[in-house]
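Participant: For reference, the sequence and a predicted model appear below.
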Amino acid sequence: MDMTDKPKLDILLCAPRGFCAGVDRAIQIVDLALKKYGAPVYVRHEIVHNKYVVDGLRAKGAVFVEELDEIPEKDIDAPVIFSAHGVARSVPAEAKARNMFYLDATCPLVTKVHVEAQRHAEDGRDIVLIGHKGHPEVIGTMGQLPPGKISLVETVDDAEAFTPRDPNNLALVTQTTLSVDDTSAIVLVLKSRFPSIAVPHKEDICYATTNRQEAVKKVAPQVDAMIVVGAPNSSNSMRLVEVGERAGCKVSVLVQRAKDIDWTLFEGISSLGISAGASAPEALVEEVIDAFAARFEVNVEIAVTAEENIAFNIPRILRELEVASGHA
């Protein structure tokens, strides 16, 4: 097929998209630990929800486990890293009990939610957590407090049905990767039912989740189809797909890699929006653009809705190495 046969396609690339500071930091921690201590370095749960990233780190010598008891006794001295999603308090306690050396790659914005929940509990409040049941971040946040002190609310219906022990002594925290609009609706119900509920000054949804959703909201109404590069177990990626649909783009789909594209969905389109979840590397976005460029004559434009220049410090024990390897 020569160039003249290709249909024209305008690609609007959402900015910001892809890696956030918390994901960047978590991947750096695994990379630097492998450089400093050598393989194996154990990682409890996928460091971030992206198969491409996990496979890349596995190839360098990272070993992914779901629980600490999967680490064999012979490797008890190997470093173990907690994923960016955060862990329950019982996890570092178990690591200490087994004399393990661990590094915590929990995103600082997730840690902030943990601290908030603990502070409210110390002030005698019961906590309402808005989040998705079973997501590792939710398991980690609920695991900061004794059972019964924290209740999970997933939907507006849950918020309407929720019956607290003491309606006058409640505080609210949220998972960091939720839909901004869905969460606002749930918060409204909780505030109207429990006027004295303590809420964060700004919802706990992180800057990166908010920015990526805003970018999709802007681009989705302007295009025939929308692709979000990301993983199906990535909460923030799945929310971007929903935001695209709600913003008026009926063909809004999640794609892990270029080989996963269902081309029947994109027949006859003349414009395409592309974004990526916070755990999706830019290499995968480029791979998707290349796949479209093979079939269309593409013109790529970047739709900028926000500038991001946030970076988080990595643990001190790895910092000299970071400088040496040029990350700083």
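Facilitator: Thanks, I have it.

Participant: CA only for contacts and neighbour counts going forward, please
Facilitator: Fine.

Participant: could you pull out the strands for the stretch 101-250 of the chain?
Facilitator: For the stretch 101-250 of the chain, the strands defined by DSSP state E, counting those that start in this stretch occupy 102-104, 126-130, 150-153, 170-174, 225-229.

Participant: Does anything pack onto the longest helix seen in the chain? Which helices or strands?
Facilitator: In the chain, with assignment by DSSP state H, the single longest helix is helix 21-37. Helix 21-37 sits against strand 41-44, helix 51-60, helix 319-324, with contacts defined as 3 or more C-alpha pairs under 8 Å, 6 or more residues apart in numbering; DSSP states H and E.

Participant: 7 Å - rerun?
Facilitator: Helices and strands touching helix 21-37, as assessed by 3 or more C-alpha pairs under 7 Å, 6 or more residues apart in numbering; DSSP states H and E, are absent.

Participant: by how many degrees do it and helix 51-60 diverge?
Facilitator: Here the directions of helix 21-37 and helix 51-60 differ by 10 degrees (axes from the mean of the first three to the mean of the last three C-alpha atoms, to 10 degrees).

Participant: list the buried ones in helix 21-37?
Facilitator: Of the residues in helix 21-37, 21-34 count as buried by neighbour count, 16 or more other C-alpha atoms under 10 Å.

Participant: gap between stretch 147-167 and the chain center?
Facilitator: 24 Å (C-alpha atoms, centre = their mean, to the nearest Å).

Participant: got the buried residues for it?
Facilitator: 149-156, 159, 162, 167.

Participant: what's the spacing between A88 and Q144?
Facilitator: 5 Å (C-alpha to C-alpha, to the nearest Å).

Participant: Next: A39.
Facilitator: A39 is 31 Å from Q144, by C-alpha to C-alpha.

Participant: Same drill for those two, tell me which one is more crowded.
Facilitator: Q144 (20 against 16; other C-alpha atoms under 10 Å).

Participant: wait, what's in contact with that one?
Facilitator: 88-89, 114, 118 (C-alpha atoms under 7 Å, 6 or more residues apart in numbering).

Participant: Alongside the first one, take a look at this:
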Amino acid sequence: MLQTLPKPPLTLRLCEPRGFCAGVDRAIQIVVLALKKYGAPVYVRHEIVHNRYVVEGLRNLGAVFVKELDQIPDDGKPVVFSAHGVPKSVPAEAQRRELLYLDATCPLVSKVHKQAMLHVKRGRHVLLIGHAGHPEVVGTMGQLAEGTVTLIESEADVAAYEPADREALGFVTQTTLSVDDTAGIVAALQAKFPALAAPSSDSICYATTNRQEAVRVASPEADLFLIVGAPNSSNSMRLVEVAKRAGAKEAVLVQRGAEIPFDRLKGGDVLAMSAGASAPEIIVDEIVDALRERFDLRIELVRTAEETENFPVVRALRETPLEPADMAFVNGAR
């Protein structure tokens, strides 16, 4: 009789909180509810959130993803703006064409828009700390008139920047940045421009901060850190950087269980795992199942915060009920 060899032991440090934040959950709900209320197709400008699994799931339900509004026919169907926010020119064009639009911009991104506009209202030039080309940065800069905002990506940018008026500056940040990197840039700005005005509250969102803190706690002496997320997800990529800085020997981004680098794992290792704010929990479950097939898995939860935030969907959809099956999809199970 063949004997089954015992599986090698593996410790998994599983971070909490992880995965969907309230802004992502709200954005997905908006698309699902729009499909229920208006029927397919529902158009979505850009990826609703940066996750291929979620986008493909919504596409299977009848969502049609477009790059710009000129790809949408005049068929009376609604268009949803992504959670990252859009420049003012986008809803203006939708109104001009009399398109029905539903804005899924995360309320915390909208808060940054308001903070930036308040700086301008008070006569300040806005310094936006963020990454060039990211949809959120494009959307935030698009709230302001040309010449009233400058993008700052690094401390080197701070050193090179010379404003017209050093006494009339204010800053805001992209919501999904590395807390540590942003602190360094802000410190450099404040040292160079002592009159720099800060936003009324922190621009980096609670979910970004919470996920980075859990990763920071779980990283020391971890042999490998898996971050579940997409390469174009800023908050997921920042988690990889945080893990490396905080003491993980290696940190990699994976989108599905098939991407687990098993060649870097051996019995007795400590593996840590978290998920970016747009990664559904079902992918975390998929990875845990794949690990259990090969290892005698011992899970340690690393919980650093409890999230209770809930953002209501846009008013036009609040009377449309979500059935249990809809909620299952919204929570990442399909």
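Facilitator: Now that the structure is in, tell me what you want to look at. Everything quoted here is computed from the prediction, not taken from an experiment.

Participant: Let me see the contact set for the closest residue to P108 of the first structure other than its chain neighbours.
Facilitator: Nearest in space to P108 of the first structure, with sequence neighbours left out and distances taken as C-alpha to C-alpha, 6 or more residues apart in numbering, is G22 at 6.9 Å. G22 of the first structure makes contacts with 84, 107-108, 312, as judged by C-alpha under 7 Å, 6+ apart.

Participant: Looking at these, which is nearest G124 of the first structure?
Facilitator: Ranked by distance to G124 of the first structure (C-alpha to C-alpha), the contacts of G22 of the first structure are led by P108 at 24.6 Å.

Participant: Just give the number of residues close to the closest one.
Facilitator: P108 of the first structure: 17 neighbours (other C-alpha under 10 Å).

Participant: same deal with A246 of the second structure?
Facilitator: A246 of the second structure - counted by other C-alpha under 10 Å - has 17 other residues nearby.

Participant: Show me what counts as buried in stretch 130-150 of the first structure.
Facilitator: Buried residues in stretch 130-150 of the first structure (16+ other C-alpha under 10 Å): 130-132, 136-145, 149-150.

Participant: whoops, stretch 206-222 of the second structure was the one
Facilitator: Those buried within stretch 206-222 of the second structure under the rule 16+ other C-alpha under 10 Å are 206-220, 222.

Participant: Can you tell me which of these is nearest K249 of the second structure?
Facilitator: A222 (6.2 Å).

Participant: rewinding a little: which two of the buried residues of stretch 147-167 of the first structure lie the greatest distance from each other?
Facilitator: Maximum distance among these (C-alpha to C-alpha): 20.7 Å, for K149 and V156.

Participant: L254 of the first structure falls within a strand, correct?
Facilitator: Yes: membership of L254 of the first structure in a strand is supported by DSSP: H, G, I helix; E, B strand; the rest coil.

Participant: end-to-end on stretch 133-147 of the second structure?
Facilitator: Termini of stretch 133-147 of the second structure sit 17 Å apart (C-alpha to C-alpha).

Participant: element containing the closest residue to I27 of the first structure other than its chain neighbours?
Facilitator: Of all residues not flanking I27 of the first structure in the chain, I47 sits nearest, at 7.1 Å (C-alpha to C-alpha, 6+ apart). Under the criterion DSSP states H and E, no helix or strand holds I47 of the first structure.

Participant: Repeat that for S275 of the first structure.
Facilitator: strand 271-276.

Participant: mean shift of that strand relative to the second structure?
Facilitator: Superposed on the second structure, strand 271-276 of the first structure shows a mean distance to its aligned partners of 0.5 Å (mean C-alpha distance after the TM-score superposition for the first structure).

Participant: neighbouring contacts of that strand?
Facilitator: By C-alpha under 7 Å, 6+ apart, strand 271-276 of the first structure touches 9-14, 17-18, 219-220, 223-230, 237.

Participant: The closest residue to E242 of the first structure other than its chain neighbours - how many residues pack around it?
Facilitator: Spatial nearest neighbour of E242 of the first structure, excluding adjacent residues (C-alpha to C-alpha, 6+ apart): S252 at 7.6 Å. Neighbour count of S252 of the first structure, defined by other C-alpha under 10 Å: 25.

Participant: ditto for A116 of the second structure
Facilitator: 27.

Participant: wait, it sits on V172?
Facilitator: Yes: contact status for A116 of the second structure versus V172: in contact at 6.4 Å, counting by C-alpha atoms under 7 Å.

Participant: which residues touch the aligned partner of L129 of the first structure in the second structure?
Facilitator: In the second structure, the residue matched to L129 of the first structure (TM-score structural alignment) is L128. Counting by C-alpha under 7 Å, 6+ apart, L128 of the second structure touches 149-152, 171-173.

Participant: do P315 of the first structure as well
Facilitator: With the criterion set at C-alpha under 7 Å, 6+ apart, P315 of the first structure makes contact with nothing.

Participant: can you do 8 Å?
Facilitator: 29, 103-104 (C-alpha atoms under 8 Å, 6 or more residues apart in numbering).

Participant: Skip the chain neighbours and tell me the closest residue to T177 of the first structure.
Facilitator: Nearest one to T177 of the first structure, counting by C-alpha to C-alpha, 6+ apart, is N236 at 4.9 Å.

Participant: Report how many residues lie close to the one you found.
Facilitator: N236 of the first structure, neighbours per other C-alpha under 10 Å, totals 25.

Participant: Repeat that for V66 of the second structure.
Facilitator: V66 of the second structure: 15 neighbours (other C-alpha under 10 Å).

Participant: quick one: it and I48 touch, right?
Facilitator: No: using C-alpha atoms under 8 Å, V66 of the second structure is not in contact with I48; the gap is 10.4 Å.

Participant: In TSV: the strands of the stretch 101-250 of the first structure, plus distance to E242 of the first structure.
Facilitator: As requested, these are exported to TSV (distance: least, C-alpha to C-alpha, whole Å):
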stretch	distance to E242 of the first structure
strand 102-104	31
strand 126-130	18
strand 150-153	19
strand 170-174	19
strand 225-229	10
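
Participant: Out of the ones you listed, which is the most enclosed?
Facilitator: Of all those, strand 225-229 carries the top mean neighbour count, a mean of 27, counting by mean count of other C-alpha atoms under 10 Å.

Participant: how far away is the residue nearest to E242 of the first structure from P92 of the first structure?
Facilitator: From S252 of the first structure to P92 of the first structure the distance is 40 Å (C-alpha to C-alpha).
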